[in-house]
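Enquirer: Return a 3D structure for these sequence lines:
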Amino acid sequence: MTSSIIDMGAKVWLCLVILRFMVCFYPGQMKGYIHPDQFFQTVEPLAGDIFGFDHLRTWDWNATSPGPIRNILFPYASVGASFFALKQLSTSGYIDISGYTLQAFPRLAMTAASLIADIAVYKTTKSLDLNPWNCLTILASSYATLAFHTRTFTNVFECALFALVLMLVVMSHKDDLLQNKRHFEGNTTNTKSDNNRHVGKKRKTKPKSSIEKQAVPHAAISSSPNEALVGFCLGFIVILGSFCRPTFPAFFIIPTSFWITGSVTSGDIKAVWEIFKRVAYIVPGAFMTFVVCVVMDSIYYGTLDAAILNNPTLLVQNLNLDLLHNITITPLNFIKYNIQNSNLSPHGIHPRITHFLVNVPMLFLPLFVCFLKDAVSFYKTWHDRSLENEISLITSHKLFVLMFLTPIMLLSLIPHQEPRYILPVIVPLVLLYSDSLMKPLSSIPKMYWILFNLIGCIIFGHFHQGGLVPCMEYLHKVATRPIENNPTSFHFVFFHTYMPPQHLLHLQDQILPPFANFSMEKYQHILPKQENVVTIHDLMGSDQLTMFDRVDKILSDIKTVTPKPYQKEIYVISPASLDTIFCRLNVKYNFKLINQFTHHLSMEDPPEWFPSYECVAQPDRSYSRMNFGDKFQAMLSLFVYKVEHVTYLDNAAKS
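Expert: Down below sits the predicted model:
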């Protein structure tokens, strides 16, 4: 019976992994745009580096003070590798570069990287005699995995590296953890029996967490890995993760500290030597990785000349303080930037309890409920003298609880708090409570876990800003349409949307900055001969007066000089929830709805459910004239309007 459940669990996990990859092969079905960082921290700048596409390189890649904060190793190892493969396939004629391939290839690379966490969790559970398939099923079925880990977030690597650190620590200390676990379970059983005899009736006991159960037969314990090798790997991972995500120390501090001090039971000189020795094991891997990352970043950002490194003579001649001033340490720049609240204000300032009260429940509500039940149960037994011995033990249960709580508390010190920052804590949570979320004697999760994650996938994976990426492919077709008479200067105005990823237009030397104010001679020199050009105006969450003013300036050629051979077209992209702004008739111009992309949900501008207003500018799109299905589709859409000049005033003046 147990063997068949394990086999079925492996099949369920495999199906979920296939689903994870299918999400990447069919980005139109999981088109949610979760956060601009999924493009602008990785994909957007690399599309410019590798393909030469017009793109937007945000401040964190080119800041002069305190300096760039993005490490280039991870983006190039994942997104860059996928783009190089796509470029080679395109050059060989096997595949075309399109909006689809520019999305699918990087997401496939990130999804493959996310499997590192699955492998590490499997190894960890096997070392602790847990049922690996329960943990892997909960991990793989979480919408945090299906929606976030299939996007190009650097948090995917942070989660994978955190799982690797945990795996190394558990495998190194598994003898101690297993012994303490059995002692913990034995003391708990004896204490409950004594308490039941005192009370005279059987008490209800809480469901055991995954760590407190022995779900599979105990296998023979192999010898622990070599300490020097584990220390080298830990040093390599903690520095690599810190360059990828400078918040990574919040995650590795507990498992690494446990590895350094876990076997120490006294405070004598021998214990001090043991700690010193393990710290020394970490240093070589950490130092080597630090040097490699700093050199790569310094060369990429132009602060260090690669010719010096290739010439030993020049390197010796420049080994002075000036050379040290020419290196770029991106995690240090990240810290300098984020310690000032004034720098974080444009990104959003949140209450310090946002992670605990909002982000953790939003991502892992059923797991968080299990943790709260566990915390209440622990509090009730805190003063029970019979539990003193077991409380003093270092058990895997306590270790994983600390690895969940500590990162949340440390990251809560930063006033800018987003859900994706805490994605890695899913690893200790599934190790703690996966069994509680599985149906008894089954490899299928309980229904409330399935429903919770299904809703999360629909909202964040499909609906959230879901019309923007398909819209970019449509705008590419608009900008590259055949030229009949004269080329066109297109102006795409994005209003109350996330930042548009310009690389999805896959244009080269055709996107001009807004309000360039070039002289005519300079403008003619920059503009490609007989090619359409594009200007992107990202108005973000500006008010409607700002939007109208921008359209006025574009139409009146104020600071947007258009050479005579070029004609001008203006398109405004906005959520359907703001359609009333565009429905009125204006004196100079009107907004004609020419396309819409479903499904699109803007949390900042939620739709008005089943509005009944009349659209004066375009009566056919009045909600009162739509049936139920059309209303629902129109409410959750991204609208594309074309600005049209009003001509009847000119005709009236002539008559």
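Enquirer: When you work out contacts or count neighbours from here on, use the C-alpha atoms and nothing else.
Expert: Fine.
Enquirer: Might one say that residue 72 is in contact with residue 297?
Expert: Yes - at 6.3 Å, residue 72 and residue 297 qualify as touching, with contact defined as CA atoms under 8 Å.
Enquirer: Can you tell me the number of residues neighbouring residue 343?
Expert: Counted with other CA atoms under 10 Å, the neighbours of residue 343 add up to 12.
Enquirer: residues contacting it?
Expert: residue 337 (CA atoms under 8 Å, 6 or more residues apart in numbering).
Enquirer: And it, how close does it get to residue 336?
Expert: 10 Å (CA to CA, to the nearest Å).
Enquirer: for residue 148, same thing?
Expert: For residue 148, the distance to residue 336 - CA to CA - is 28 Å.
Enquirer: center of this structure, which residue is that?
Expert: residue 153 (3.4 Å; CA atoms, centre = their mean).
Enquirer: you'd agree it is in a helix?
Expert: No - going by DSSP: H, G, I helix; E, B strand; the rest coil, the assignment for residue 153 is coil, not a helix.
Enquirer: can you tell me which residues contact it?
Expert: 37-39, 41-42.
Enquirer: Following up with a second sequence; could you model it the same way so I can compare the two?
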Amino acid sequence: MMSYQWWPYLVYAIGLMLGLGPSYIHPDEHFQCIEILAMQFTKAKGTIPWEFEPKFAARSYAPLLLIYGPLFTILESFSKVRNNPILILYLMRLQNYVMLLLCYHFVIPKLIRNDRKAVQSIKKGLLLTSYVTWTYQTHTFSNSIETLILMTTLTVMENMMNDKNIHTNNFKKSILLGHMLSLGVFNRVTFPAFIFLPCLILFWKFYQIHWKSFSLVLISFLFSSGIFALIDTHIFNNGKGLVITPLNNLKYNLNVQNLQLHGLHPRYTHLLVNLPQILGPTLLLAILSGYKLDKLSTYSIVSGLLFLSLFQHQELRFLVPLLPLFVTNLNWTPFSSTLVNKKLFQGTWLFFNIIMAFIMGISHQGGIVQFLADFYHFNTEKMGVHIWWKTYSPPTWMYMSDNLTVSSLINTQDGVESIDESAFSVGTNHVIDLKGCDLPLLEETIRRFRLSGAITPLTLIAPNSMTSELKKLKRDETVKLTPKRHYLFHFDLDHFDFNDFTTFKPGLTVYSIELL
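Expert: From the prediction side, this is the model:
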């Protein structure tokens, strides 16, 4: 998209800056990854997500240990930094960024090798300057790893279907393919959705005439899956025999009542809402360019959208692997005709991605990470009770405490929100996650601590979008809120109210609560 030789280095620098930004895109980037690893490799106590509870055993430890385990193992050798949460967070994001660049240099060129050089340059530019690449791909989502695995797997599959290779057995690539498929499935249960149609086509065109190679795919897949299952069985130790986490995850998600706990969406959400947010102006190129039906990655797009849309829980990050698929599969460039003005498109594309990158890479819930980093580095007072309100769940591993109590909001069957009674007996090293509860429960929580007579520092962490609500709390003459810290780069997208424009106010404030 740019004619200058130095532009990739500028884009790399921007990607690095955003990857090391303070944003917090979604709780799963912590709770399905670093929270668990930190509890395994350090003395930190944190929050065990439902997927990692032995009774569910719905997410595998094996890919996490394989991908991030070496980094934690290396950090264990450095006593001064091994428990530094912000360093751990940024090193993991840096590792993801390096893996992404390696994929960009060694995998993506193979997917676009048949294109003209001008088209290849446009496609590379679109991928490198996408906010999804800069933000989602650098954060510790399983979706980010899924993208890399999917790109690599499709490259191997398309190579096997190459005219030069189609008539000969390919044992090495079949073994590699089996391992990659297993890793993809154990990393995310959504992986088969992206790979189902490509696998059918590969079998029809290649494996049905190369049964020896097909047997090697099955053996390597079963071997890797067996190793992963044994690792999970050892760690979960739930006494229920062999633990196969992808199967448990699939069973959970097939139950609509379970999905209701995480939010139900219309089945068109992926196609009409999430996909346009990921592609941005590139959606116009995707519509105008058309796609070749002789490429496996084209069928992967169809397969992924089709099967993921069958489930009613549909988050934007589920479609992150589709960005490189759509871009690399553009059949021709509309810039060669009068359909799209090149300069206008470039300007629109850069504007869209710069805005989205600032939001998702720097400011989105960014005060949470900044506060926890400051608390670790500069806190000199005893930690009493931290009450988090109207924020994403705090990644409790970042407290790096071996004596931490975490209390969270409880939703009863009749829809009433409450906090467990035992929470009010713990006055030190205590985190209370009130999530998005209404003001009365916050007031009730503070009142209960006042009645308990606990002499402990009480701290409230809340976004500035709740200024109007907190003014109501300040009317209580027995409670005094004193601002201690402010963080400007915190954007709360979840509580906009057009009847109250203070809900659009950015920032996060840390208050000291005094009970008078």
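Enquirer: ok so, going back, now secondary structure too, for the contacts of residue 153 of structure 1, in JSON lines please.
Expert: As requested, the contacts of residue 153 of structure 1 are exported to JSON lines (three-state DSSP):
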{"residue": "37", "secondary structure": "helix"}
{"residue": "38", "secondary structure": "helix"}
{"residue": "39", "secondary structure": "helix"}
{"residue": "41", "secondary structure": "coil"}
{"residue": "42", "secondary structure": "coil"}
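Enquirer: looking at those residues, which has the most residues close by?
Expert: Within the contacts of residue 153 of structure 1, most neighbours by other CA under 10 Å means residue 42, with 24 neighbours.
Enquirer: And that residue? What does it align with in structure 2?
Expert: Under the alignment (TM-score structural alignment), residue 42 of structure 1 pairs with residue 33 of structure 2.
Enquirer: try residue 536 of structure 1
Expert: By TM-score structural alignment, residue 536 of structure 1 lines up with residue 431.
Enquirer: Helix, strand, or coil at its match?
Expert: strand.
Enquirer: who touches it in this structure?
Expert: 385-388, 396, 404-407.
Enquirer: Then residue 492 of structure 2?
Expert: Shown in contact with residue 492 of structure 2 (CA under 8 Å, 6+ apart): 364-365, 391, 463, 465, 504, 506.
Enquirer: if you set the cut-off to 7 Å instead, what comes out?
Expert: 364-365, 465, 506 (CA atoms under 7 Å, 6 or more residues apart in numbering).
Enquirer: which two from the residues you listed end up farthest apart in space?
Expert: Longest distance between any two of those is 12.8 Å, between 364 and 465; criterion CA to CA.
Enquirer: if you go through structure 2 in chain order, where are the strands?
Expert: 385-388, 405-408, 410-411, 417-418, 430-433, 458-463, 479-487, 508-515 (DSSP state E).
Enquirer: Format the ones you listed as JSON lines; extra columns: distance to residue 101 of structure 2.
Expert: What follows is those, written out as JSON lines (distance: least, CA to CA, whole Å):
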{"stretch": "strand 385-388", "distance to residue 101 of structure 2": "36"}
{"stretch": "strand 405-408", "distance to residue 101 of structure 2": "37"}
{"stretch": "strand 410-411", "distance to residue 101 of structure 2": "42"}
{"stretch": "strand 417-418", "distance to residue 101 of structure 2": "45"}
{"stretch": "strand 430-433", "distance to residue 101 of structure 2": "37"}
{"stretch": "strand 458-463", "distance to residue 101 of structure 2": "35"}
{"stretch": "strand 479-487", "distance to residue 101 of structure 2": "31"}
{"stretch": "strand 508-515", "distance to residue 101 of structure 2": "33"}
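Enquirer: Nearest to residue 40 of structure 2 among these would be which one?
Expert: That would be strand 405-408 among the strands of structure 2, by CA to CA, at 17.3 Å.
Enquirer: same for the closest one, what does it pack against?
Expert: When contacts are defined as 3 or more CA pairs under 7 Å, 6 or more residues apart in numbering; DSSP states H and E, strand 405-408 of structure 2 packs onto strand 430-433.
Enquirer: distance from the strand it packs on to structure 1 after superposition?
Expert: On superposition with structure 1, the mean distance recorded for strand 430-433 of structure 2 (mean CA distance after the TM-score superposition for structure 1) is 0.7 Å.
Enquirer: For residue 400 of structure 2, what is the corresponding residue in structure 1?
Expert: Match for residue 400 of structure 2 (TM-score structural alignment): residue 506.
Enquirer: The closest residue to its match other than its chain neighbours - how many residues pack around it?
Expert: Once flanking residues are discounted, residue 506 of structure 1 sits nearest to residue 53: 5.6 Å by CA to CA, 6 or more residues apart in numbering. Using other CA under 10 Å, residue 53 of structure 1 has 22 other residues around it.
Enquirer: quick one: whatever residue of structure 2 lines up with residue 53 of structure 1 and residue 399 of structure 2, what's the gap?
Expert: Superposed on structure 2 with TM-score structural alignment, residue 53 of structure 1 falls opposite residue 44. Computed as CA to CA, the residue 44 of structure 2 to residue 399 of structure 2 distance reads 8 Å.
Enquirer: And residue 282 of structure 2, by the same measure?
Expert: According to CA to CA, residue 282 of structure 2 and residue 399 of structure 2 sit 41 Å apart.
Enquirer: What of residue 276 of structure 2?
Expert: Residue 276 of structure 2 is 37 Å from residue 399 of structure 2, by CA to CA.
Enquirer: between these two, which one's more packed in?
Expert: Using other CA under 10 Å as the criterion, residue 276 of structure 2 and residue 399 rank with residue 399 on top: 22 against 15.
Enquirer: In contact with that one, which residues are there?
Expert: Counting by CA under 7 Å, 6+ apart, residue 399 of structure 2 has contacts 372, 376.
Enquirer: quick one, helices of the stretch 451-600 of structure 1?
Expert: Secondary structure of the stretch 451-600 of structure 1 by DSSP state H, counting those that start in this stretch: the helices cover 468-479, 520-526, 544-555, 579-582.
Enquirer: Quick one: residues contacting the match of residue 42 of structure 1.
Expert: Counting by CA under 7 Å, 6+ apart, residue 33 of structure 2 has contacts 64, 140.
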